[in-house]
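*Asks:* pasting a predicted model and its sequence here:
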Amino acid sequence: MRILHTMLRVGNLEKSLDFYCNILGMKLLRQKDYPDGKFTLAFVGYGDETSNTVIELTHNWDTTSYDIGTGYGHIALGVDDIYDTCEQIKSLGGKVTREPGAMKHGSTLIAFVEDPDGYKIELIQISSQAR
């Protein structure tokens, strides 16, 4: 078994695709409209679905926003240079909600960004590159 995808409901598919593809650098892997159900599914990720976990963005045509709730945590992405990544995200119009730094009660370098719907994405430094 393996994890295939995580699904997020989004209020504006175009804004979400711009964020995940143009700001976080994912690729749109596939997208399909379901007119009878009035929704669209778009799958984004860093590699092919056959060997990578991806994100399913679900856009219900008649819903423009969602209450994220208290149960959702975040999606985590590994990055080589967390400082550079945050600067790139900001320069592309992305929102960094926690600047890079050591995690509370630990030494792992982390940062947080937020997508157009308010979902949190944690960035974790995975290389030995540190400043």
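*Replies:* Structure's in. What do you need?
*Asks:* contacts, neighbours, all on C-alpha from now
*Replies:* Noted.
*Asks:* now do the lengthiest helix in the chain: everything it contacts.
*Replies:* Longest helix in the chain, counting residues (DSSP state H): helix 82-91. Applying C-alpha atoms under 8 Å, 6 or more residues apart in numbering, the set of residues contacting helix 82-91 from outside is 23-24, 79, 95-96, 99-100, 109-111, 123-125.
*Asks:* second one coming, line it up with the first:
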Amino acid sequence: MDLAHVAICVSDLDRAMAFYGELGFEETHRFTLDGVENVYLGRGEEADLQLRYDADRTTPIAPSRADVDHVAFTVDDVEGTFETAIDAGGAPVLEPTEIDAAGAFAAFVEDPEGYTLEFYRWL
């Protein structure tokens, strides 16, 4: 079994696409179903990230680490990806550091919507 994609709701599709575009994601395909725009972003052969935008949504999008702690991405350059994400509008959560218990070098950033992203490489 392989992970196909992770879907997140966004309040500003253009802002989300610009942010993830700065991280090297490109649109792979899109469709609209029941008024919700679904845009898939990918990085080569890796799993997709699905952005779901509903212009008629009346409730705020409120990502909570109590419900979805983070979405993790493997990267070759943790520090560089961390800086790119900050420059693209993300907010630092944890600067690049070794996490010995996990055997990883990782950094955490909050995206413009409030989702926490982890960028890591194995030690």
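*Replies:* Now that the structure is in, tell me what you want to look at. All values reported here derive from a predicted model rather than from experimental measurement.
*Asks:* can you add secondary structure and distance to residue 61 of structure 1 and give the contacts of helix 82-91 of structure 1 back as JSON lines?
*Replies:* Compiled in JSON lines, the contacts of helix 82-91 of structure 1 are given as follows (DSSP: H, G, I helix; E, B strand; the rest coil; distance: C-alpha to C-alpha, whole Å):
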{"residue": "23", "secondary structure": "helix", "distance to residue 61 of structure 1": "24"}
{"residue": "24", "secondary structure": "coil", "distance to residue 61 of structure 1": "24"}
{"residue": "79", "secondary structure": "strand", "distance to residue 61 of structure 1": "33"}
{"residue": "95", "secondary structure": "strand", "distance to residue 61 of structure 1": "25"}
{"residue": "96", "secondary structure": "strand", "distance to residue 61 of structure 1": "28"}
{"residue": "99", "secondary structure": "strand", "distance to residue 61 of structure 1": "34"}
{"residue": "100", "secondary structure": "strand", "distance to residue 61 of structure 1": "36"}
{"residue": "109", "secondary structure": "strand", "distance to residue 61 of structure 1": "38"}
{"residue": "110", "secondary structure": "strand", "distance to residue 61 of structure 1": "35"}
{"residue": "111", "secondary structure": "strand", "distance to residue 61 of structure 1": "32"}
{"residue": "123", "secondary structure": "strand", "distance to residue 61 of structure 1": "30"}
{"residue": "124", "secondary structure": "strand", "distance to residue 61 of structure 1": "33"}
{"residue": "125", "secondary structure": "strand", "distance to residue 61 of structure 1": "36"}
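*Asks:* which of these lies closest to residue 66 of structure 1?
*Replies:* Ranked by distance to residue 66 of structure 1 (C-alpha to C-alpha), these are led by residue 95 at 18.7 Å.
*Asks:* quick one: map the closest one onto structure 2.
*Replies:* Using TM-score structural alignment, the partner of residue 95 of structure 1 in structure 2 is residue 91.
*Asks:* just to revisit the earlier point, just the buried positions in the longest helix of structure 1, please.
*Replies:* Neighbour counts over helix 82-91 of structure 1 (16 or more other C-alpha atoms under 10 Å) mark 82-83, 85-86, 89 as buried.
*Asks:* and it against structure 2, how far off on average?
*Replies:* Aligned to structure 2 and superposed, helix 82-91 of structure 1 gives a mean residue distance of 2.3 Å (mean C-alpha distance after the TM-score superposition for structure 1).
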